[in-house]
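Participant: sequence first, then the predicted structure:
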Amino acid sequence: MAYTELDRERWVAEDPAHKRADRDDFARDRARVVHSAGLRRLAAKTQVLAPGHDDFVRNRLTHSLEVAQIGREFGAALGCSADVVDTACLSHDLGHPPFGHNGETALDEIASRIGGFEGNAQTLRLLTRLEAKRAHPDGTSAGLNLTRASLDATTKYPWARGEGPYETNKFGVYSSDLSVFHWLRDGAAPGVRCLEAEVMDWSDDVAYSVHDVEDAIASGWLDPRVLHSATDMSAVLDVAGRTYAPDLARDALGAALERLLASGVLPAAYDGSRGALAALKDMTSRLIGRFVLVVELATRERHGPGDLTRFGADLVIPDEARAECSVLKAVANHFVMTTDERLGILSGQRDVVRALVEAYAAQPESRLDADLRLDFLAAGTDDERLRVIVDQVASLTDVRALALHRQWGG
């Protein structure tokens, strides 16, 4: 199924003079995200370990670039527009606040009376409202004004809070942004993701499941010998079943671990030498190739040859691949994210987020960034004003959040 004019439509019609004849609509979308302030800010936002902790480990920007590399080739192999998938992958974490999912938890509590906070819903808000590129005739912002296909591809959870097709706290749109959500979902069945969004989501899962383990080993948080210990890995399997794959039996997760060990890709030891680093990089390459290829083959087996796009197909992820990916996620969770040391850091980060919201609310006209100050002054209700303050705190990098916290006496 080819991309249609509906797929290429933008929320606000643009002057044809702005469009180069030799440039595809979807390539323009990708360029707008690459040049966005939101993407640049990801360089100083937490992935797993905070920026500055180690020169090797990833931040949100490097993670997004790697997801885009995986997704671009994966999507193209299925017949998707490589630029649409690339745009979605680059954009998928734009809405994340400082301190990653930990900051997201704090902002969700603070914003509970106004519909909460969710990084995916914030991404849509950023792309369609907060980033400066195009405006509606009445002067209100249309954000980057991406095409319908690209916006829909970034929408991992195409529903409002509490309206998902399965039990989840995740959602992709705030009530204040429903107008653009309904526009971009024109022609889509409720709750059904387009293929490009599914490709983005699997590319993200693959990237962080593999790279978080690589970072944990390279930074010294994880001794790879424990990966071969039945006692240590029993706790990991508990985390995998509880947190990442509750629908899969423990035996299935245990079999996934056995397959990963039998494949020979997981290192037996790590000493930081160039040879050990090369082995670690080989692990990431082989695991990524393994996870992408098995899903590509399963999807082709169901849908056959030809270009697969939008709602003409769905991604097929075998349970075996999902189980292996879940085990790797659980490794980083158990050995890095939920250690006693990390839990203490996480608590302090949530305190910083709460203090910053209070500080901005105390002096909004002097402390808010200029664009958000105007949003605050134009807001008609306390709920709208709180949403602007949440937008401001969500935009902060880890570095700026900590600096402002110190400056304002936190």
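Facilitator: Okay, I see it.

Participant: rest of the way, CA atoms for contacts and neighbours
Facilitator: Fine.

Participant: after the helix or strand where residue 73 lies comes which helix or strand?
Facilitator: Assigned by DSSP states H and E, residue 73 belongs to helix 60-78. Per DSSP H and E, the first helix or strand lying C-terminal to helix 60-78 is helix 82-91.

Participant: tilt between that following helix and helix 60-78?
Facilitator: 150 degrees (axes from the mean of the first three to the mean of the last three C-alpha atoms, to 10 degrees).

Participant: which helices and strands sit right next to helix 82-91?
Facilitator: With contacts taken as 3 or more C-alpha pairs under 8 Å, 6 or more residues apart in numbering; DSSP states H and E, helix 82-91 sits against helix 25-34, helix 60-78, helix 148-154, helix 195-218.

Participant: out of these, flag the one nearest residue 43.
Facilitator: helix 60-78 (4.7 Å; C-alpha to C-alpha).

Participant: show me the contact partners of the closest one.
Facilitator: Identification of contacts with helix 60-78 by C-alpha atoms under 8 Å, 6 or more residues apart in numbering yields 39-47, 81-83, 85-93, 196, 199-200, 203-204, 207-208, 292, 296, 300, 306-309.

Participant: which PyMOL command selects the buried ones in these?
Facilitator: The buried subset of these, as determined by 16 or more other C-alpha atoms under 10 Å, is captured in PyMOL by this line:
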select buried, resi 39+40+41+42+43+44+45+46+47+81+82+83+85+86+87+88+89+90+91+92+93+196+199+200+203+204+207+208+292+296+300+307+308+309
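
Participant: now stretch 60-77: buried residues?
Facilitator: Buried positions in stretch 60-77, judged by neighbour count with 16+ other C-alpha under 10 Å: 60-61, 63-77.

Participant: same question for stretch 329-338.
Facilitator: Within stretch 329-338, the residues scored as buried using 16+ other C-alpha under 10 Å are 329-337.

Participant: adding another structure so you can compare the two:
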Amino acid sequence: MGDDAPKDGTGTAREAAAAIRARIGLGREPRAVFAVDPDHSRGRLVAEPESPTRTPFQRDRDRIVHSTAFRRLAHKTQVFIYHEGDHFRTRLTHTIEVAQIARALARALRLDEDLAEAVALGHDLGHTPFGHAGERALDRAMARWGGFDHNAQTLRIVTKLERRYAGFDGLNLAWETLEGLVKHNGPLADPQGRPLPHHGVTPAELPYPIRDYGRSNDLWLWSQPSIEAQIAAVADDIAYDAHDIDDGLRAGLIDLDALEELPLVGPALREVRERHPDLSRPRVVQEVTRRVITRMVEDVIREALRRLGDAEPESADAVRRLSGPIATFSEEVAAADKAIKAFLYRHVYRSEPVMEVMRAVEQVVEELFARFFEDPAAMPTEWCAGLDPTDEAQRARRICDYIAGMTDRFAALEHGRLFDATPVLR
């Protein structure tokens, strides 16, 4: 799509819909000049009439919430799998927490709150069962065909795999929402289209779903994302830090005293203990969690305002053309974020109780992939229909889509159906 080529009907129709939205108060709050303007969206790949009662990004948010992939997040692992406790976070509860933080940041910076929320709600749709362990296993299984990346799989879900509408596959989201889902963590390629390093490694090529979709819609992979997408990414970091500490404490993998020397968290803990010396442990944990979130959110707002003052972008596209992000932590809090993640990596994500389960679930995913690759007919009829028996890449991608969409529980049940013994996932 070109910069000035909206695809949602005629300009007159768009103006009429925008006028109705203005009369009923939608979008009445003044946005900053650098915010994305829903009335000037680049549009949708498949043209649709505009809604007179919802902005394009409100519609996108609603489509994501009503999608099958979104519902499945309720039964996908965040850190602890589904039967380890009812109060641990799932991928869905994590997503809702990210959306709440993103919306708060968007309001403070006078951005489009609906776009920020839509990106936050959709950012994890592509996750496999069993969290990052399932992703690692599926990435290994797909190594011959470009690997697996959950952000790329999110794009595949919202542009191909969801089948709810008569006129198109996927959700037909607006350009700005797709852009945010694909590159909320930053640019993916240089201006010549060459992939940028990811976790210190430069891939030979971009993930298949992104290359495939890029043939029909240019998402400016070389540019910075909108600030709305940037805050969805930093909200994800904030939610991970605060809530995984909470879940680690709840699981008994972390002791409260071990947090004393951790930046941000330690000062919050000491403050709570000094002010409320007789507070019960669960309430101490809750008070520490909310203080950490508040301080990280306020830091992002201050740093974003400082960077905006330096850069003075006059439009959302001016933000995209900057050399670095706007919505990010200050140097001090970025260092604290890094220390918190390293602490969680050692004491939670790579703790032996968690790793024992993760090794078992990786085995489940790897064995499912191998079985379906050997015998695609073991999948439901609609998943193996139309496969070319000579096209291994097509078969692998179909199997990958099927497994990635599974919930934890369904993956375990499928393994139990196909194998004599399933690893104990507890």
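Facilitator: Thanks, I have the structure now. Since the model is a prediction, treat every value here as computed from it, not as a measurement.

Participant: now which residue in structure 1 aligns to residue 172 of structure 2?
Facilitator: For residue 172 of structure 2, the aligned position in structure 1 is occupied by residue 145, per TM-score structural alignment.

Participant: can you give me the neighbour number for that match?
Facilitator: When neighbours are defined as other C-alpha atoms under 10 Å, residue 145 of structure 1 has 26 of them.

Participant: I'd say it and residue 128 touch.
Facilitator: Yes. Counting by C-alpha atoms under 8 Å, residue 145 of structure 1 does reach residue 128; the two are 6.3 Å apart.

Participant: and the end-to-end length of stretch 305-319 of structure 2?
Facilitator: This stretch, stretch 305-319 of structure 2, spans 13 Å end to end (C-alpha to C-alpha, to the nearest Å).

Participant: thinking again about what came up before, how close does the match of residue 172 of structure 2 get to residue 287 of structure 1?
Facilitator: With distances taken as C-alpha to C-alpha, residue 145 of structure 1 is found 36 Å from residue 287 of structure 1.

Participant: same check, this time on residue 266 of structure 1
Facilitator: 9 Å.

Participant: now do residue 156 of structure 1
Facilitator: As judged by C-alpha to C-alpha, residue 156 of structure 1 and residue 287 of structure 1 stand 23 Å apart.

Participant: that older thread, quick one: which of the buried residues of stretch 329-338 of structure 1 sit in helices?
Facilitator: Counted as lying in helices by DSSP state H, out of the buried residues of stretch 329-338 of structure 1, are 329-332.

Participant: would you mind measuring from the residue opposite residue 55 of structure 2 in structure 1 once aligned to residue 84 of structure 1?
Facilitator: Structural alignment (TM-score structural alignment) places residue 55 of structure 2 against residue 24 in structure 1. Distance from residue 24 of structure 1 to residue 84 of structure 1, counting by C-alpha to C-alpha: 11 Å.

Participant: check contacts around the match of residue 172 of structure 2.
Facilitator: So residue 145 of structure 1 contacts 10-12, 127-128, 133-134 (C-alpha under 8 Å, 6+ apart).

Participant: over in structure 2, see which of the residues you listed survive.
Facilitator: For those, the aligned pairs still in contact in structure 2 (both residues aligned by TM-score structural alignment, their matches' C-alpha atoms under 8 Å) are 10-12, 127-128.

Participant: any of the residues you listed buried? List them.
Facilitator: Buried among these by 16+ other C-alpha under 10 Å: 10-12, 127-128.

Participant: got those as a markdown table, with distance to residue 399 of structure 1 and secondary structure columns?
Facilitator: Shown next, in a markdown table, are these (distance: C-alpha to C-alpha, whole Å; DSSP: H, G, I helix; E, B strand; the rest coil):
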| residue | distance to residue 399 of structure 1 | secondary structure |
| --- | --- | --- |
| 10 | 35 | strand |
| 11 | 34 | coil |
| 12 | 35 | coil |
| 127 | 23 | helix |
| 128 | 26 | helix |
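
Participant: quick one: stretch 131-138 of structure 1 to chain centroid distance?
Facilitator: How far stretch 131-138 of structure 1 lies from its chain's middle: 25 Å, per C-alpha atoms, centre = their mean, to the nearest Å.

Participant: could you do stretch 63-78 of structure 1 as well?
Facilitator: Chain-centre distance of stretch 63-78 of structure 1: 13 Å, with C-alpha atoms, centre = their mean.

Participant: give the aligned range of that stretch in structure 2.
Facilitator: Per TM-score structural alignment, the counterpart of stretch 63-78 of structure 1 in structure 2 is residues 94-109.

Participant: doesn't the match of residue 172 of structure 2 fall inside a helix?
Facilitator: No. Residue 145 of structure 1 is assigned coil when assessed by DSSP: H, G, I helix; E, B strand; the rest coil, not a helix.

Participant: average offset of the top helix by length along structure 1 relative to structure 2?
Facilitator: Looking across structure 1 with DSSP H, the single longest helix is helix 274-303. Helix 274-303 of structure 1: mean distance to aligned residues in structure 2 after superposition is 1.7 Å, counting by mean C-alpha distance after the TM-score superposition for structure 1.

Participant: what angle do that helix and helix 60-78 make?
Facilitator: Going by the same axes, to 10 degrees, helix 274-303 of structure 1 makes 40 degrees with helix 60-78.

Participant: and helix 274-303 of structure 1, which residues are buried?
Facilitator: Across helix 274-303 of structure 1, burial judged by 16+ other C-alpha under 10 Å covers 277, 279-280, 283-284, 287-288, 291-292, 294-296, 299-300, 303.
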